[in-house]
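Novice: show me the folded form of this:
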Amino acid sequence: MATIMKFLYIAVLCNLIMGGNCELCSVKSLIIKQSATGKLVHGNPEWNVKIINDCACSQMSVNLDCDGFQTVEEIDPTILRKSGIQCLVNGGGPIYGHSNFSFTYAWSNSFPFRIVFSRVACA
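Specialist: Purely as a prediction, here's the structure:
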């Protein structure tokens, strides 16, 4: 009985604090997957990068570690904007909950992108 009461207490507390959404979101809720598209751009393979938001909440201001990133394919700066060693994804706009955002680039090999920052936005 005590275990059930503890669970109910935690559920009610979580509901009050998170406005009904008890799923905890963070940078770790964003997953990066890359695959070759099969296309060549200036003799380099093209890569598709998919950033998957595995959380119910939107994530904004997503920044990637881009130190050393290069491409021979132009990327619209509203999609991926490099500034120093970081890249801003989607112009800082949201990657909505349980959805994804994609972009392509072309280089001799895939780049090991890593997410370094995001701001969680839960309604």
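Novice: C-alpha only now, for contacts and for neighbours.
Specialist: Fine.
Novice: where along the protein do the strands fall?
Specialist: 30-41, 44-53, 58-65, 80-83, 86-89, 100-106, 114-121 (DSSP state E).
Novice: most packed of those strands?
Specialist: Ranked by mean neighbour count, the strands of the chain are led by strand 86-89 with a mean of 24 (mean count of other Cα atoms under 10 Å).
Novice: how about residues contacting that strand?
Specialist: Contacts with strand 86-89, where a contact means Cα atoms under 8 Å, 6 or more residues apart in numbering, come from 61-67, 78-82.
Novice: if we can go back for a sec, the strands of the chain: which one's closest to residue 74?
Specialist: Comparison of these against residue 74 by Cα to Cα identifies strand 100-106 as nearest, at 7.5 Å.
Novice: I have a second one here; can you model it like the first so I can compare?
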Amino acid sequence: METGNWAHGMPELSVNITNNCACIHKNVKINCTDFHSYKGIDPLILSVPIDETCLLKNGNDFFAFETLNFLYAWEPQFPFTPIYSQVLYVVHSLDKNDVSHGKLDRLDND
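Specialist: Here you go, the predicted structure:
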């Protein structure tokens, strides 16, 4: 989602990454092919290396229902897509039917 701010003539965009799984992911990799930003991104949230694969939280645990947010400045909006993660374990709820298994499925550019 555009924040209304600008950096070097590019719109600033806000990204939310949410783990909608009742599980913990580790080593979450995001496709960052051709990703650019005039605004620096905290590498503790998203590291942007040269090989076009970004690493979320330096590969550390991405907890069940956790949301991370960062800003970047570029046009057009970038379609962040998860490409890999390790599921450490499922966090079981009291309802045995209320458990998702290993899916990181929400990366919002809004």
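Novice: redo the strands of the first structure as CSV? Include distance to residue 12 of the first structure.
Specialist: Shown next, in CSV, are the strands of the first structure (distance: least, Cα to Cα, whole Å):
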stretch, distance to residue 12 of the first structure
strand 30-41, 27
strand 44-53, 26
strand 58-65, 23
strand 80-83, 40
strand 86-89, 35
strand 100-106, 31
strand 114-121, 21
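Novice: quick one: closest of those strands to residue 4 of the first structure.
Specialist: Among those, the nearest to residue 4 of the first structure by Cα to Cα is strand 114-121 (30.6 Å).
Novice: superpose on the second structure and give me the mean offset of that closest one.
Specialist: Relative to the matching residues in the second structure, strand 114-121 of the first structure has an average distance of 0.8 Å after the fit, by mean Cα distance after the TM-score superposition for the first structure.
Novice: report the aligned residue range of the second structure for that strand.
Specialist: Aligned using TM-score structural alignment, strand 114-121 of the first structure spans residues 81-88 in the second structure.
Novice: and stretch 65-78 of the first structure, by the same measure?
Specialist: Mapped onto the second structure using TM-score structural alignment, stretch 65-78 of the first structure spans residues 31-44.
Novice: residues making contact with that stretch?
Specialist: Outside stretch 31-44 of the second structure, the residues touching it (Cα under 8 Å, 6+ apart) are 7-8, 10, 47-48, 52-54, 56-58, 70-74, 78, 80-83.
Novice: let's see that with 6 Å instead.
Specialist: Applying Cα atoms under 6 Å, 6 or more residues apart in numbering, the contact partners of stretch 31-44 of the second structure are 52-54, 57, 72-74, 81.
Novice: kindly report the same for stretch 114-123 of the first structure.
Specialist: Contacts of stretch 114-123 of the first structure from elsewhere in the structure, counted by Cα under 6 Å, 6+ apart, are 27, 57-65.
Novice: likewise for stretch 58-65 of the second structure?
Specialist: For stretch 58-65 of the second structure, contacts defined as Cα under 6 Å, 6+ apart pick out 19-27.
Novice: centre of the chain to that stretch, how far?
Specialist: Averaging C-alpha positions (Cα atoms, centre = their mean, to the nearest Å) puts stretch 58-65 of the second structure 10 Å from its chain's average.
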